[in-house]
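J.: my questions are about this predicted structure, shown below with the sequence.
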Amino acid sequence: MTEPGSEVSLREYGPAVSVPLSAEAGRALAASGILQSATPDPGRIGHWLLRAGSRVGAVRTPGGPVVRIMPKTPVSRLFFLLGFSLDPARAWRDSREGTVDTGAYDDVVPALAHAVERQIDGALRRGVLQGYREVEESALVVRGRLREAEQIRRHFGRTPPVEIVYDAYTADTAENRILRAATERLLRLPDVPGPVRRRLAHQRVRLADAQPLVRGQELPRWQPSRLNSRYQSALRLAEAVLRGTSPEHRPGGTDPLTVDGFLFDMNQLFEDFVTVALGEALREHDLTTRRQDVHHLDVAGLVRIRPDLVVRTGDGRAPLAVADAKYKVEKGDGLLNADLYQALTYATVLGLREAHLVYAAGRRPEHFHEVHGTAAGRDGRGMRIYQHSLDLSSDPAQLLASLRHIAARLAESSPHPRS
């Protein structure tokens, strides 16, 4: 059996690997949904066949090994996609790979821990942000405002203590709580290098006046402002850590397993990157976009459809184009029938003459299928379904240029003149 503390290395969508595992550890992995599949190896007693899917990172199983899943995409590129999705304005201005500093690490968890620690260090360089927070407490002296209803309910006929509410100027703010929680989260992960772990521990000390978050509760809300501008990049990355796909951080604590770690879902990351980047590029054409825009296939409204991106006029009223991101490799013959049917459905329901599919890889950057039996428009052609491919191995500037080209193609599908 694989001993606790041992390691198993898998590759995203790679071949299954036969690993010695206890039945308990194997069942925990199978039930967690972390892997694409985890099944007993019929050819080797006491072994399990593990195959990774779209999730990359590292997790520690109870009584089992640390499972490390390496991405197909270089880690520096993965963090460029993440950085753009979180802060497109900054990344659009600076398309170099340094928008998220991953250091020299080429594995997901070490790079993530390094990036978050560097962002927090930068945020705290001018001191810990403080702000006003409403405090309710029982006290021996009156401070702030008396909570009359609580005073009567708890201490009728007796004073002190008095029930009061006041605004305290404190470091216990939503922003600092989020940064502290992300720091503590990373300190519990496997694979965090020693130097990074020591720096994270130092940041936790600097944030000690912020209260820890309760597991399973929603993250506290914060609003971007001039006062917290130096915190904003760190906060977005910290929230990505806390909202990661690790089972430990599913809201409500409903997961029955104690599987600790951090995973990126490459499907979601690619979708976020494509839709955010297209949305930013389409603003240059005076168009608006809606992500995960809900519509219904049937008149009764029983069957919902949610395209990844719907392009609309500048006032947001009329749909002009629809696009869906697919983190998969386009087949050699250029056909992925289920995807084409899905795009056709979107275009039909929205009353559009075009639909667009954006793949993570493919042999041709762009081609289309004209749908048989659809009514010809003024240009004499029927409905078209376009397939675009992005080369994730290309540098960020090329990636963004490709997305600008796709955005221009989406903008051209508009039948309405733009001012």
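T.: Great, that's in hand. Numbers count the residues shown, from 1 in each chain.

J.: please make it C-alpha for all contacts and neighbour counts, starting now.
T.: Fine.

J.: relative to residue 39, how far out is the closest residue to residue 70 other than its chain neighbours?
T.: Nearest-residue entry for residue 70: residue 11, 4.7 Å, with adjacent residues in sequence omitted and distances by CA to CA, 6 or more residues apart in numbering. In this view, residue 11 and residue 39 are 17 Å apart by CA to CA, to the nearest Å.

J.: list the residues that contact residue 395.
T.: residue 77 (CA atoms under 8 Å, 6 or more residues apart in numbering).

J.: rerun at 6 Å
T.: Applying CA atoms under 6 Å, 6 or more residues apart in numbering, one finds that residue 395 lies in contact with no residue.

J.: before we move on, what about residue 189?
T.: Here residue 189 is in contact with residue 261 (criterion: CA under 6 Å, 6+ apart).

J.: go again using 10 Å as the cut-off
T.: Residue 189 sits next to 58-60, 109-110, 113, 197, 260-262 when contact means CA atoms under 10 Å, 6 or more residues apart in numbering.

J.: tabulate the residues you listed (CSV), appending neighbour count.
T.: Below are those laid out as CSV (neighbours: other CA atoms under 10 Å):
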residue, neighbour count
58, 29
59, 25
60, 23
109, 26
110, 24
113, 27
197, 21
260, 20
261, 26
262, 30
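
J.: ok, residue 263 - contacts?
T.: Applying CA under 10 Å, 6+ apart, the residues near residue 263 are 34, 54-59, 68-69, 108-109, 241, 244-247.

J.: rerun at 6 Å
T.: 55-57, 245-246.

J.: and for it, nearest residue in space, chain neighbours not counted?
T.: Residue 263 sits nearest to residue 57 (CA to CA, 6+ apart), 4.5 Å away.

J.: count the neighbours of the one you found for me.
T.: 26 (other CA atoms under 10 Å).

J.: comparison target below:
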Amino acid sequence: MTAPVPDVVLREYGPADSVPLGSAAGRALAASGVLHSATPDPAQDGHWLLRAGSRVGAIRTPGGPVVRIMPKTPVSRIFFLLGFSHDPERAWRDDREGTVDTGAYDDVVPALAHAVERRIDAALRQGVLQGYREVEESSLVVRGRIREADQIRRHFGRTPPVEIAYDAYTADTAENRILRAAVERLLRLPGVPGSVRRRLAHQRLRLADALPLVRGQELPRWQPSRLNSRYQPALRLCEAVLRGSSPEHLLPGADPLVVDGFLIDMNQLFEDFVTVALSEALKAQGLTPRPQDPHHLDTAGLVRIRPDLVVCTSDGRTPVAVVDAKYKVEKADGRPNADLYQALAYATVLGLREAHLVYAAGREPTRFHEVRRTGEGADGRGVRLYQHSVDIAREPRQLMAALHDIAGRLTRAGSPL
């Protein structure tokens, strides 16, 4: 009997680890791009040097081990950030602290599976939601209305069958399809604990009347309403599961090599959190936020730039500040010079007196740099580049307070140059 292959555990942005790995699994990891780097170890045959980047979660390699990437940030806080990424209206954040029940797990996949199962159980506590869905089919009896064009085209001069359309009251709704698809996805993921797996299997039985989704198919659309309000926390989290499931990666000119799992990109997650949290706070102050607002650096329009957030006046016409979020700290002092050059380019293009960088870099005090030879006007003050830090490991209330402080600074931003 073949011994099970032990999991490979990496740390987000940690040092490279030399692990025994088959060539197929190593090449699949290298081609997938889910790691910061994956290269053969020159010092040891049959080993690969694996280094994790910004993605955390778990992936299964073909014929090789499960690679688990542990986050630097507490898992419960990751799901709080994910709430902003997928649910600006806070539909699945708790009222008090904005936390999601992740159990006692400190690994992304087990915590996610536990959270999803708990949310679905709460959604189904009052029974499986049913709704009306339009059905078109061929039938031996008339029900609803006859589809005359289809009837003539397919069965001219013959009856039955009859081409009909009607509204069916059924559990096969978009909401239930999403819940079922997320459950089935989690049941296929590596690293889901047995107790959670059994509870997920039970939820799948409760959702058996919903048709399964075809892999790669676009998620069905649903509209928030009073009728599905109890489903909304589960739906938001399930959509995150389905969108975060990594696709199959194929090596060009080779047999298909599958790298499958669930991954969260912390760079993108932090950027989304900062953008949405600041946007909410700025709207309350009467300003107009414009996320991912495209501009050009040059007059010919060849060099495109896209700041994370441009803050405009209430009418949305005049920019007053620009913000860019930076999750990864490149230098020991936490303040990469390249970020300042980027912020200055944003301020220059938009004609602003200030630009802001927001780092996930602990509790460093806010600093600013006044750029030389950029002063114009009576006060002679140059462009100021502000560097803010937020500690995403802090409690949600403290984290949100830090973002509101930054929003307050943005509301006081100076007028354009």
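T.: Perfect, thanks for sending it. Predicted model only: the values in this text are computed from it and were never measured.

J.: among the contacts of residue 189 of structure 1, name the ones in helices.
T.: 109-110, 113, 197 (DSSP state H).

J.: what residue in structure 2 is the furthest from its centre?
T.: residue 157 (54.4 Å; CA atoms, centre = their mean).

J.: am I right that it is in a helix?
T.: No. Assessed with DSSP: H, G, I helix; E, B strand; the rest coil, residue 157 of structure 2 is coil; it does not lie in a helix.

J.: now the helices for structure 1?
T.: Using DSSP H, helices in structure 1 cover 23-32, 75-86, 88-93, 108-123, 148-155, 174-187, 194-206, 232-242, 266-283, 337-350, 396-412.

J.: and the last one with helix 75-86, angle?
T.: For the pair helix 396-412 of structure 1 and helix 75-86, the angle between their directions (axes from the mean of the first three to the mean of the last three CA atoms, to 10 degrees) equals 40 degrees.

J.: with structure 2 superposed, average distance for helix 396-412 of structure 1?
T.: For helix 396-412 of structure 1, the mean deviation from structure 2 after alignment is 0.9 Å (mean CA distance after the TM-score superposition for structure 1).

J.: who touches that helix?
T.: So helix 396-412 of structure 1 is contacted by 95, 278, 281-282 (CA under 6 Å, 6+ apart).

J.: which one among these gets closest to residue 7 of structure 1?
T.: residue 95 (35.2 Å; CA to CA).

J.: and the closest one, how close does it get to residue 88 of structure 1?
T.: Taken as CA to CA, the span from residue 95 of structure 1 to residue 88 of structure 1 is 10 Å.

J.: go on, residue 5 of structure 1?
T.: 39 Å.

J.: who's more crowded, those two?
T.: Counted by other CA under 10 Å, residue 5 of structure 1 and residue 88 do not tie: residue 88 has more neighbours, with 19 against 15.

J.: next one: that one from residue 339 of structure 1, what distance?
T.: 27 Å.

J.: likewise for residue 370 of structure 1?
T.: 15 Å.

J.: likewise for residue 256 of structure 1?
T.: 34 Å.

J.: out of the two, which sits in the busier spot?
T.: With neighbours defined as other CA under 10 Å, residue 256 of structure 1 and residue 339 compare such that residue 339 has more, 15 against 11.

J.: for the closest residue to that one other than its chain neighbours, give me its contacts.
T.: Distances taken as CA to CA, 6+ apart put residue 357 closest to residue 339 of structure 1, at 7.8 Å, once the chain neighbours are dropped. Contact analysis of residue 357 of structure 1 by CA under 6 Å, 6+ apart lists 323-325, 387.

J.: quick one: which of the residues you listed is most hemmed in?
T.: residue 323 leads the contacts of residue 357 of structure 1 on contacts (other CA under 10 Å) with 28 neighbours.

J.: just give the closest residue to that residue, not the sequence neighbours.
T.: In space, residue 323 of structure 1 is closest to residue 356, 4.5 Å off (CA to CA, 6+ apart).

J.: to which residue of structure 2 is the one you found aligned?
T.: Mapped onto structure 2 by TM-score structural alignment, residue 356 of structure 1 lines up with residue 356.
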